[in-house]
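> Everything below, folded, please.
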Amino acid sequence: MKKKISVTIIAKNAQKTLFECLKSVERFDEVILLDNQSSDDTLKIAREFSNVKVYQSEFIGFGALKNLAISYAKNDWILSLDSDEVVEEDLLNEIENLNFELGKYYSFSRKNYFHGKWVKCCGWYPDRVKRIFNKTEIGYREKLVHEGLQTGKAKEIKLKGSVKHYTMENIDNILSKMNRYTSLSAKEMKERGKRGSAIGGIGRFVFVFVKDYFFRMGWRYGYRGFVIAWCNASGAMFKYLKLYEMEQK
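Next up, the predicted model:
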């Protein structure tokens, strides 16, 4: 990769997807992997790649972790990835031919996979993410979850290429991820002074499930569509129920 751009990745117990992720960015001269106390072979896999620099940190929130990873990068231009994302060849070629400009950031679409199948329902496609930017003017919000970029007045440039995203592998993976994210969301909402309620949580479940399964075509994907719509709805419900529990304590 001729362009001066660093790839940054945060990872925790990512052995099932990390090799393919790192293989897809082998042509970049620097990849920063920030490990969040993995207990599997994540670090072993990372050290197989000569362009990967490994750092470690405890969990300090997704936004703070991503900013910490960026701070280790030697280049100002950043491609920020998750450890379950794989950059496709068309996007790599597009990045290589880009003329990066300050005042601009670059987004691309994600192809979200569930049980090995690319799923386009329930708002999963086009799932456009903002991931290429200059760290001297753009960074992540310091949030526990759903961190997002602070882009200011910079202009978004939409790239045509995509990454594969291995979103959900199985039910255990889904429930584990949902439990963690809803707990972090509830904690963050409490800190912002939001209020939770059992009725409000249940109402959100019904609204999100109907929207995703019927209006956003979840029913077209059979079992996968039902599970995705149910998970989206459950996530919307449980963060409010967990917030309600916090308030009762």
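> from here on, contacts and neighbour counts on C-alpha atoms
OK.
> got a list of what the most centrally placed residue in the chain touches?
Centroid-nearest residue in the chain: Asp82, 5.5 Å away (criterion: Cα atoms, centre = their mean). By Cα atoms under 8 Å, 6 or more residues apart in numbering, Asp82 lies in contact with 9-11.
> go on, Ile70?
Counted by Cα under 8 Å, 6+ apart, Ile70 has contacts 8, 32, 78, 135.
> Pretty sure the second one sits in a strand.
Yes. Secondary structure assignment (DSSP: H, G, I helix; E, B strand; the rest coil) places Ile32 inside a strand.
> Does anything pack onto the top helix by length along the chain? Which helices or strands?
Selection of the longest helix in the chain by residue count, based on DSSP state H, yields helix 222-248. Helix 222-248 makes packing contacts with helix 171-191, helix 198-210 when contacts are defined by 3 or more Cα pairs under 8 Å, 6 or more residues apart in numbering; DSSP states H and E.
> for comparison, sequence B:
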Amino acid sequence: MAGPRLSAVVMCFNEKRVIGRCLDALAFCDEIVVVDDCSTDGTWELLQQRADVRPFQHRHTTFAAQRQYGKDRATGDWILTMDADETVTPALARRIRETIARADAADVYEIRRINPYPRTLDGHFWTKHPRLVRAEKCRWVVTDDPHSPLDTQGLRVAILEGAHLDHEPLPDVATMLRKNINRSLIVAALDRSKGREGGLLSLLGSSLGRFFKYYVREGAWRFGADGLIFAAACGFEAFAKQAFLVERQDRPLEQMQDGGPGSYPAGTTFVSGKGEKAA
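Purely as a prediction, here's the structure:
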């Protein structure tokens, strides 16, 4: 393709159900680099069968290091970071190509994403994330947090207007609740490693605060009972994290993940000092 080279870098772990749609929509890129976190559901075998993908297997240590591993294997002038459950719409593909061809393009572009509730509910909310970045300025905040953000300090940041990413909805409420529990275990493990403890006020404040964030600010009230269910599930995620901090549990919290949605591979730790860091 004419103009700057664009590399898509996709992270995945046990995403055979959805990754095909993600990869098909990235045909407008000059290359697609996929970093598979040693999947066990057939994702790796699927990737090896695709001629349009450069697949790599790499065991997760930290989120930032995993992203950096993929970026280091990309050859493009621009990097588009993706998760396997996201899809670039045709309108977004055109906007990305137009944007990186501009002489006055910013260093980083935030892209809006529509997040549907589970397929069995009616509703959605919006977020935006820095996803499109010049390769020579692509780096991540060095942290153990499982959602290490792109490091935008000192860079020119803009919002990519006129298009958005689609986010694959979860199958149902049961899957959402299991994912909430697994994510809460990880965040609680990080908080516990920093000496933080849960308590009555934290249980109440975090749960109610998260519920009202989604019910009021994110507009879940507009979707009736479905919106109430979703907002309550978000409040439950905050409650679960605080409950895990209050609980007198000697076993490492990461080991309590069930291997389902939201889980990381067995052996992954997010406690500071136990994983490789991004360069």
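> average gap between the longest helix of structure 1 and structure 2?
When structure 2 is superposed, helix 222-248 of structure 1 averages 2.6 Å from its matched positions, counting by mean Cα distance after the TM-score superposition for structure 1.
> How far away from the center of its chain is that helix?
How far helix 222-248 of structure 1 lies from its chain's middle: 18 Å, per Cα atoms, centre = their mean, to the nearest Å.
> What residues sit buried inside that helix?
224-244 (16 or more other Cα atoms under 10 Å).
> What residue in structure 1 is paired with Ala188 of structure 2?
Aligning on TM-score structural alignment places Ala188 of structure 2 opposite Ala186 in structure 1.
> State the distance from its match to Leu65 of structure 1.
19 Å (Cα to Cα, to the nearest Å).
> and what of Ser234 of structure 1?
26 Å.
> before we move on, what about Leu243 of structure 1?
Taken as Cα to Cα, the span from Leu243 of structure 1 to Leu65 of structure 1 is 24 Å.
> got it, and Ile157 of structure 1?
25 Å.
> Between these two, tell me which one has more neighbours.
Comparing Ile157 of structure 1 with Leu65 by other Cα atoms under 10 Å, the one with more neighbours is Leu65, at 25 against 13.
> residues in contact with the more buried one?
10, 34, 57, 59.
> Identify, from the contacts of Ile70 of structure 1, the entry nearest to Ile95 of structure 1.
Ile78 (11.3 Å; Cα to Cα).
> which residue sits closest to that closest one, ignoring its sequence neighbours?
Ser6 (5.0 Å; Cα to Cα, 6 or more residues apart in numbering).
> Quick check: that neighbour is in a helix.
No. Counting by three-state DSSP, Ser6 of structure 1 is not part of a helix but strand.
> which residues touch it?
Per Cα under 8 Å, 6+ apart, neighbours of Ser6 of structure 1: 28-32, 73-79.
> Between those residues, identify the one with the most neighbours.
With neighbours set by other Cα under 10 Å, the maximum within the contacts of Ser6 of structure 1 is found at Val31, which has 29 neighbours.
> show me what contacts that residue?
6-9, 25, 51-53 are the contacts of Val31 of structure 1 under Cα under 8 Å, 6+ apart.
> same deal with Arg217 of structure 2?
So Arg217 of structure 2 contacts nothing (Cα under 8 Å, 6+ apart).
> quick one: it from Phe211 of structure 2, how far?
Taken as Cα to Cα, the span from Arg217 of structure 2 to Phe211 of structure 2 is 10 Å.
> next one: Val187 of structure 2
Taken as Cα to Cα, the span from Val187 of structure 2 to Phe211 of structure 2 is 18 Å.
> Mind checking which of the two has more residues around it?
Phe211 (25 against 22).
> State the distance from that one to Glu218 of structure 2.
Taken as Cα to Cα, the span from Phe211 of structure 2 to Glu218 of structure 2 is 10 Å.
> Repeat that for Ala135 of structure 2.
Counting by Cα to Cα - Ala135 of structure 2 and Glu218 of structure 2 are separated by 33 Å.
> Which of the two has more residues huddled nearby?
Set Ala135 of structure 2 next to Glu218 and count neighbours by other Cα under 10 Å: Ala135 wins out with 21 against 16.
> Trace that one over to structure 1, please.
Looks like Ala135 of structure 2 aligns to Lys135 there (TM-score structural alignment).
> And Phe230 of structure 2, by the same measure?
Checking TM-score structural alignment: Phe230 of structure 2 goes with Ile228.
> Same question for Glu168 of structure 2.
Under TM-score structural alignment, Glu168 of structure 2 pairs with Tyr166 in structure 1.
> tell me which residues in the longest strand along structure 1 are buried?
Using DSSP state E to define each element, structure 1 has its longest strand at strand 155-168. Buried positions in strand 155-168 of structure 1, judged by neighbour count with 16+ other Cα under 10 Å: 161-168.
> CSV for these, including distance to Glu96 of structure 1?
Below are those laid out as CSV (distance: Cα to Cα, whole Å):
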residue, distance to Glu96 of structure 1
Gly161, 12
Ser162, 14
Val163, 15
Lys164, 19
His165, 21
Tyr166, 24
Thr167, 26
Met168, 30
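> one step back: which of the contacts of Leu65 of structure 1 are buried?
Neighbour counting over those (16+ other Cα under 10 Å) leaves 10, 34 as the buried ones.
> Take the contacts of Leu65 of structure 1 and keep only those in strands.
Mapping those onto strands (DSSP E) picks out 10, 34.
> from the contacts of Leu65 of structure 1, which single one is nearest Ser109 of structure 1?
Out of these, the member with the shortest distance to Ser109 of structure 1 (by Cα to Cα) is Ile10, at 19.4 Å.
> Would you mind measuring from the closest one to Tyr113 of structure 1?
From Ile10 of structure 1 to Tyr113 of structure 1 the distance is 20 Å (Cα to Cα).
> Repeat that for Val119 of structure 1.
6 Å.
> Mind telling me what Asp212 of structure 1 corresponds to in structure 2?
Using TM-score structural alignment, Asp212 of structure 1 pairs with Tyr214 in structure 2.
> ok, and the closest non-adjacent residue to that match?
Leaving aside its sequence neighbours, Tyr214 of structure 2 sits nearest to Ala231 (Cα to Cα, 6+ apart; 5.3 Å).
> for that neighbour, what are its contacts?
Ala231 of structure 2 neighbours (Cα under 8 Å, 6+ apart): 210-212, 214-215, 220.
> cool, and Asp85 of structure 2?
Counted by Cα under 8 Å, 6+ apart, Asp85 of structure 2 has contacts 15, 18-19, 22, 167-168.
> Pick the one among those residues closest to His147 of structure 2.
His167 (16.2 Å).
> Could you count how many residues lie near the residue nearest to Ala84 of structure 2 when sequence neighbours are not counted?
Counting by Cα to Cα, 6+ apart, the nearest residue to Ala84 of structure 2 once its immediate chain neighbours are dropped is Ile19, at 4.9 Å. Other residues near Ile19 of structure 2 number 23, with proximity taken as other Cα under 10 Å.
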